[in-house]
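Student: Got a sequence here, can you model it:
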Amino acid sequence: MKKITPILITLCALFLLNSCATDRDDEIRPLSELEIENFIYSGMQLYYLYKPQIPELANDFFDTQTELNGFLDGFESPESLFYDGLVADVDRFSFITDDYRELENSFAGISKTSGIDYGLALDPGDPNFAFAFVRYVLPNTSASESGVLRGMLFNSVNGERLTTTANANGTYSLSARSRELLALDSFTLETGTFDANDVFQPSGTRFDLVQEEYTENPVFIAKTLDIDGSKIGYLMYNAYRRNFDQELNAAFAQFQADGIEDLVLDLRYNGGGSVETAIDLTSMITGRFEGQIVTQQQWNPEIQAAFDAEEPESLIDRFDSTISNGNAINSLNLNRLYVIGTGSTASASELTIIGLDPYIDVQTIGTTTVGKFQASITLYDSDNFRKNDESLNLNHRYAIQPLVYTYSNKNGVVGPPSGIIPDFELSEDLSNLGTLGDPDEPLLSLALNQILGKGLVSSKKSHGTVFEVIGERENQKQDYQRMYIEELPDSFE
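Tutor: Alright, predicted model coming up:
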C-alpha cells in the first residue's frame, strides 16, 4: 500500500502505548494480562472505525498511564476488555484471538475438515433441535471418498442429536455441545429425509468420517457452458483468498480461451476475504477501466483527516492490471455480470457487486445478502502493529481484528446494512438443491434464463417446506464473513 504521511506518524506517536520485544520464536513466556490489554487499547485507539462512539478511546480521556491501567484492570480478561469495553454496539464483526496462527491459517483456507460444507437449520417439529444439510463436498477428503453428496441431511453425530440454544433476540443458534460434536476428529453421521409430516426419518446410511488439516481452493467450479449456441462462463467462488489468486486468474484465462460471452459468478456461500483479491476480481471481469475507482475508503475521523490532507490516493482502490505476484490479470471485458448470492454472501462478495455497479450491468439472483460493508485488519503487539517488526511481543499470541474502514463505490453509494436485495429472487430448496454447475440447478438455471432472455420477471418462490436456516460450517471459523486488508499503510518509520 501507499507510504504513510508525517501527519499519520504523529498520530501514531500520540497513540501507541504497547510494549516491545526483540525477536520471535515458538516459546510463549508468562506475562500479565495488563501487557496484552495495553496493546489492545492502543490498537483500537489508533485504528478503530467506531472510535468516536467509545468515550474511553478519546485521546484525552485518560490523563496518565496509571489511570488507563486502572480502567484496563476493571476487565477480567483481554476478551472482556475488547468486547465489553471497546467494541461499539453497531459492530458485529470486530474480534480478538488468543492465537494469531489459527487466524492466519483461516485466512489461507487451512482448517481441519471432513470435507463437508454444511448449512444448519431448525427442526420444523421442535426448535430445540437442528439438522444439517450438505451444501457441497470438498475433493480429496474423507467425505468425498466416503460418498457424501450435496443435498444429504443429517441430524445427529455419533447418535447424539444436534441441539440448539435460544438467543435473547428470539433467534436460535447451534448449542455448544453440538459444536463440539461437529469438531471431533472422527465421527459417524447417519443421513435421513423429512417425511410428509416434516418428521426426520433416518435412512440407515452411515458415514464414518475423519477430520484432517486441509487447504481449501476457493475456486470450486470454473467451467464454460454451451447453451443454445451461447458460451457462458460459470464460476463458483467460495472465498477471497490471496494465496489462490493465481488459480483465480487461471480460471479467467480459460474463460478467455473459450470465448465466453457472459459470466455467472456464484457467490452463494462466499463470506468474503481479501479486499485486494476482490479488486483483482473486478478487474478480471471488466478489464476496460484500469485506474478508475472501484471503492473509496472512509476511516475514523483522525486517520481519515491525515489521509485527506497528505495522501488522499491512499483512500482509493482502483481497477488494476496485475495480481499479487505481478502476473498480468486475464480480463474478460464484459459489460454485464450475473451474480448468485444468498444470506451467506458477505463483505468482499458484496464489494464486488457494489464496486462494479457504476461500470457494468450487474444482475443479482438468489436471496438478500448479509450487508457487511466494512474492512478489518490484523493488529499484532508490536510498535507498528505488524507481525514482521522486530519489536513483536513474544510473550503472547493475541491479535485483534478490528473494523478500520467502510467504503462507497465510484458514485458514493454505500451498501445497505440490510443487504443487497436480488433482482431475481429464489431461495435454495433443500428438497431440490440440484447439482452445482449443472444448468438445471435452480439458481444457475434462473441466471441462465435471464442471460438468454427466457424469463425476465422476478421469481419469488421456492418449493417444498421452507426451513429456518440458523448457521453454517463457516460461522465456526474466526474469519467468518470478514473482509480484510492484508497490510497496514506503509509505514510508521
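
Student: From now on I want contacts and neighbour counts done on CA atoms only, so please keep to that.
Tutor: Noted.

Student: Next one: residue 80 from residue 132, what distance?
Tutor: Plainly put, residue 80 is 32 Å away from residue 132 if you go by Cα to Cα, to the nearest Å.

Student: So these two - more neighbours on which side?
Tutor: Legend: neighbour count by other Cα atoms under 10 Å for residue 80 and residue 132, higher for residue 132 (25 against 15).

Student: tell me the SS of the more buried one?
Tutor: strand (DSSP: H, G, I helix; E, B strand; the rest coil).

Student: Correct me if wrong: it contacts residue 119.
Tutor: Yes. Residue 132 is within contact range of residue 119, at 5.6 Å (criterion: Cα atoms under 8 Å).

Student: list the buried ones in stretch 8-16?
Tutor: 8, 12, 15, 16 (16 or more other Cα atoms under 10 Å).

Student: Keep only those of these that are in helices.
Tutor: 8, 12, 15 (DSSP state H).

Student: before we move on, back to that, for the buried residues of stretch 8-16, which one is nearest residue 448?
Tutor: Taking Cα to Cα as the measure, residue 8 is the one of the buried residues of stretch 8-16 closest to residue 448, at 49.3 Å.

Student: host element of the closest residue to that closest one other than its chain neighbours?
Tutor: Of all residues not flanking residue 8 in the chain, residue 306 sits nearest, at 5.8 Å (Cα to Cα, 6 or more residues apart in numbering). If you go by DSSP states H and E, residue 306 is part of helix 301-310.

Student: so how far is the first residue of stretch 348-367 from its last?
Tutor: Taking Cα to Cα, stretch 348-367 runs 17 Å from one end to the other.

Student: quick one on the thing from earlier: from the ones in helices among the buried residues of stretch 8-16, which single one is nearest residue 283?
Tutor: residue 8 (30.3 Å).

Student: Any figure for the gap between the closest one and residue 15?
Tutor: In terms of Cα to Cα, residue 8 sits 11 Å off from residue 15.

Student: What of residue 186?
Tutor: For residue 186 relative to residue 15 (Cα to Cα), the value is 47 Å.

Student: Please give the structure of this sequence too, so both can be compared:
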Amino acid sequence: MNQGISMQFWIRVFTIMMTALGLASCGGGGGGDSSGGGGSNGGSSIITDATKNPTTCSNATQLSFVRNHIDKDYLFYKGAPSTSAAGYTGTPNNFFYDLTTRAQPAKDRFSFVITAAEAQAVFQSGIGTGVGLDTRRDAQGRLRIALIEPGSPASVAGLERGDRITSINGATVGASMTAAQSNALYYSSIGTSLSLEYQRLPSTATQVASMKASTFTSDPVPLATTIASNGSTVGYIAFHEHTAPSETKLADAFRTLSKAGVSDLVLDLRYNGGGYISIASQVAYMIAGTSTRTADMPAGYTKIFDRLEFNDKRSAENFNFGFLDYIYLDTARKNEILPSLNLKKVYILTTGSSCSASEAIINGLRGIDIEVITIGKTTCGKPFGMYQTDNCDNSYFALAFQGFNAKGFGDFTSGMTPTCSVSDDLDHELANPAEGLLATALTHRATGLCPAVVATGFATSAGTATLSIQDNVQKRSWGTSILNIR
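Tutor: I've put the predicted structure just below:
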C-alpha cells in the first residue's frame, strides 16, 4: 500500500468510472479487460431506444442481464438470492432490488437503478427535476427547508433555507409526512403544480408559495468565500455534489482562496451525498497539495488516495487510486493543473447526508496524515462504490468495491463520528459565521475545543427518514443524495 500512483492508472480509472461506453450488446456482454473496458467488468452498454429493439431489450433479456451483472460484479454477490432470471416474474428494476438492497439491507443500503437519461442528466449535466428543495425536522419537530437549489422552482417562488412548511397542497404537515405529501414535495413530474404554506420563522404569519415542477441546472458549489477570524483569513466552500459540473467550479474556488492567502479551510459537505471519486481525489489534492507526494516520487506519481478492492471474482482488478492534480472531465480545460492550498489541517462540516465520495475525502486525507477535524453529525457510512452499468433504458448502480486509504483503513459502515457534535442550524444561512456548524469550526480553530451549542433551529433528522433507499434516489435526483459512484 505504499507504492506511488502513476498516470497510467488514471486512464484505467476514468474508463471505468465514466458513463455509457456505447457497447453494442444490451445483454451484458461486451467483454471487458483488465483496464476496466466494458460490459460485466464495470463498463456500460446501452440501447437508448428500446422500442427499436424489442428482442434484445425484452423483459426476459433484461432480467438475464441483471442476474449476470449481480453474479459477476456485485460486491456482496454471495449473499444475493439464487433466484433465476427465468423464474422471476417481475420487472428488471424489482429484480435488481430483490437481489441487492432488499436481500441484504444490513450490508447494502445504497445500490439503486434509475433511467439512463436520469443518470446522464444528474452526473454529466447537473440537470435536476422537481421543485429543488430538501427538508429536515428541527429540534421542535417542525419541517424546515434545509436547502434550496438556486434557480429551481422553489427558489423562484421565494422560499429560503429555514422556512417552516406547515401545509402541502392544503394538507397540514404533522409529525410525519403522508405518502401523498412526500410525493408532492419530492416526486412531482414536470408541470405538476405544488402549493406550500410556510412560516418565515420566528414569525408565525403564514405565507403561500405556488410553483410547478420543472427541470433546472443545479449548482454543485454554490458558495466559496473568505471569513475574517482571529486576525486571519479562513476559506469556506459549500460543496453539494461530486458531479461533472463541479470540477471546474471547485478548481476556480480553490484558486480564488489560494490567491486570497487563506490560512485554513472549512469545507462544507453537510448535504453532499457523493458522486465521482475522481472529483473527491481532486478536492483532496487541492487541500493537501505537496503532502500528496514525497520528494523521491517520480513525476506523475502521488500517494494513495483510495485503494479500490472488488469481490473475489475480480480481485485481479484491485488498484490504487491516487490524488488527481489536473482537470480531467471538462474537455475545454482538460489537463489544466489544479491549484492547492498545501494545508496540513482542514475543517469539514458533516451530517448523516455526507456520504460516499464525501467520506472518501476525509478518509483519503487522513491516510496521508492531514489532520481532518469534522464538525456536525456522524456521516452516512458508505465506504463502498459502484459503476454506472447501462442496459437498454436503465442505469444500474450495484455496489462493486470497497475503498481503503493509504493506511489501509476503510471500515466506516457506521459512519464517521464528528470531532465536535452539533446539529445542522436551520436558523442561519450557509456561510454565516453565526451558523452552528461553521461557528463551531471557527471556535475550535481558535481554542482547540468544541463549544456547547444550544439547540433552537437545529435539525435532528430528515423529514423523509422513513423513505426507502430507492425512493430517496428519486427524491434527490437533482443532486445531493446517494446518486454516487463512490
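
Student: which residue packs closest to the residue nearest the centre of structure 2, ignoring adjacent ones?
Tutor: The centre of structure 2 sits closest to residue 274, judged by Cα atoms, centre = their mean, with a distance of 1.8 Å. Nearest residue to residue 274 of structure 2, sequence neighbours excluded (Cα to Cα, 6+ apart): residue 357, at 4.4 Å.

Student: now swap in residue 140 of structure 1 and tell me
Tutor: Once flanking residues are discounted, residue 140 of structure 1 sits nearest to residue 115: 8.0 Å by Cα to Cα, 6+ apart.

Student: Can you find the partner of residue 417 of structure 2 in structure 1?
Tutor: Using TM-score structural alignment, the partner of residue 417 of structure 2 in structure 1 is residue 421.

Student: Its match touches residue 370, doesn't it?
Tutor: No. Judged on Cα under 8 Å, residue 421 of structure 1 makes no contact with residue 370 at a distance of 9.8 Å.

Student: More neighbours: which of these two?
Tutor: Neighbour count, other Cα under 10 Å: between residue 421 of structure 1 and residue 370, residue 370 has more, with 23 against 18.

Student: From what I see, that one and residue 349 are in contact.
Tutor: No. Applying Cα under 8 Å, one finds residue 370 of structure 1 not in contact with residue 349, separated by 9.9 Å.

Student: Need the residues touching each of those two.
Tutor: Common contact partners of residue 370 of structure 1 and residue 349 (Cα atoms under 8 Å, 6 or more residues apart in numbering): none.

Student: show me what contacts residue 112 of structure 1?
Tutor: 211, 212, 213, 214.

Student: Kindly write the ChimeraX command that selects the buried subset of these.
Tutor: Buried members of the contacts of residue 112 of structure 1, defined by 16+ other Cα under 10 Å, are picked up in ChimeraX with:
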select :211,214
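
Student: which one among the contacts of residue 112 of structure 1 gets closest to residue 68 of structure 1?
Tutor: Looking across those and measuring by Cα to Cα, the closest to residue 68 of structure 1 is residue 213, at 41.8 Å.

Student: And the closest one, how far from residue 240 of structure 1?
Tutor: 20 Å.

Student: Equivalent analysis for residue 276 of structure 1, please.
Tutor: On the measure of Cα to Cα, residue 276 of structure 1 and residue 240 of structure 1 end up 9 Å apart.

Student: Neighbour count: these two, which is higher?
Tutor: residue 240 (29 against 21).

Student: my guess is that one contacts residue 269, does it?
Tutor: No. Applying Cα under 8 Å as the test, residue 240 of structure 1 and residue 269 come out as separate, 11.5 Å apart.

Student: sorry, back to before: compare the contacts of residue 112 of structure 1 with structure 2 and list the overlap.
Tutor: Compared against structure 2 with both residues aligned by TM-score structural alignment, their matches' Cα atoms under 8 Å, the contacts of residue 112 of structure 1 retain 211, 212, 213, 214.

Student: Need the residues you listed in a markdown table (columns: distance to residue 365 of structure 1 and secondary structure).
Tutor: Shown next, in a markdown table, are those (distance: Cα to Cα, whole Å; DSSP: H, G, I helix; E, B strand; the rest coil):
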| residue | distance to residue 365 of structure 1 | secondary structure |
| --- | --- | --- |
| 211 | 33 | coil |
| 212 | 34 | strand |
| 213 | 34 | strand |
| 214 | 31 | strand |
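
Student: Can you tell me the closest non-neighbouring residue to the aligned partner of residue 72 of structure 1 in structure 2?
Tutor: Applying TM-score structural alignment, one finds that residue 72 of structure 1 aligns to residue 86 in structure 2. Leaving aside its chain neighbours, residue 86 of structure 2 sits nearest to residue 60 (7.1 Å; criterion: Cα to Cα, 6+ apart).

Student: That neighbour touches residue 89, doesn't it?
Tutor: No. Counting by Cα under 8 Å, residue 60 of structure 2 does not reach residue 89; the two are 9.1 Å apart.

Student: which of those two has more neighbours?
Tutor: residue 60 (18 against 12).

Student: Aligned to the more buried one, what sits in structure 1?
Tutor: So residue 60 of structure 2 corresponds to residue 34, using TM-score structural alignment.

Student: element containing that match?
Tutor: Per DSSP H and E: helix 33-47 holds residue 34 of structure 1.

Student: how much does that helix stray from structure 2?
Tutor: Compared with structure 2 after the fit, helix 33-47 of structure 1 shows a mean deviation of 1.2 Å (mean Cα distance after the TM-score superposition for structure 1).

Student: count of neighbours near residue 267 of structure 1?
Tutor: 24.

Student: list the buried ones in the helix holding residue 306 of structure 1?
Tutor: In helix 301-310 of structure 1, counting by 16+ other Cα under 10 Å, buried: 302, 303, 304, 305, 306, 307.

Student: Please apply the same query to stretch 309-327 of structure 1.
Tutor: Result for stretch 309-327 of structure 1 [16+ other Cα under 10 Å]: buried residues 311, 314, 315, 316, 317, 318, 319, 320, 321, 323.

Student: which non-adjacent residue is nearest the third one?
Tutor: The shortest distance from residue 315 of structure 1 to any non-neighbouring residue, by Cα to Cα, 6+ apart, is to residue 297 (4.9 Å).

Student: list the contacts for residue 349 of structure 2?
Tutor: Counting by Cα under 8 Å, 6+ apart, residue 349 of structure 2 has contacts 266, 267, 268, 269, 270, 374, 375, 376, 437, 438.

Student: Against residue 384 of structure 2, how distant is it?
Tutor: Residue 349 of structure 2 is 21 Å from residue 384 of structure 2, where distance means Cα to Cα.
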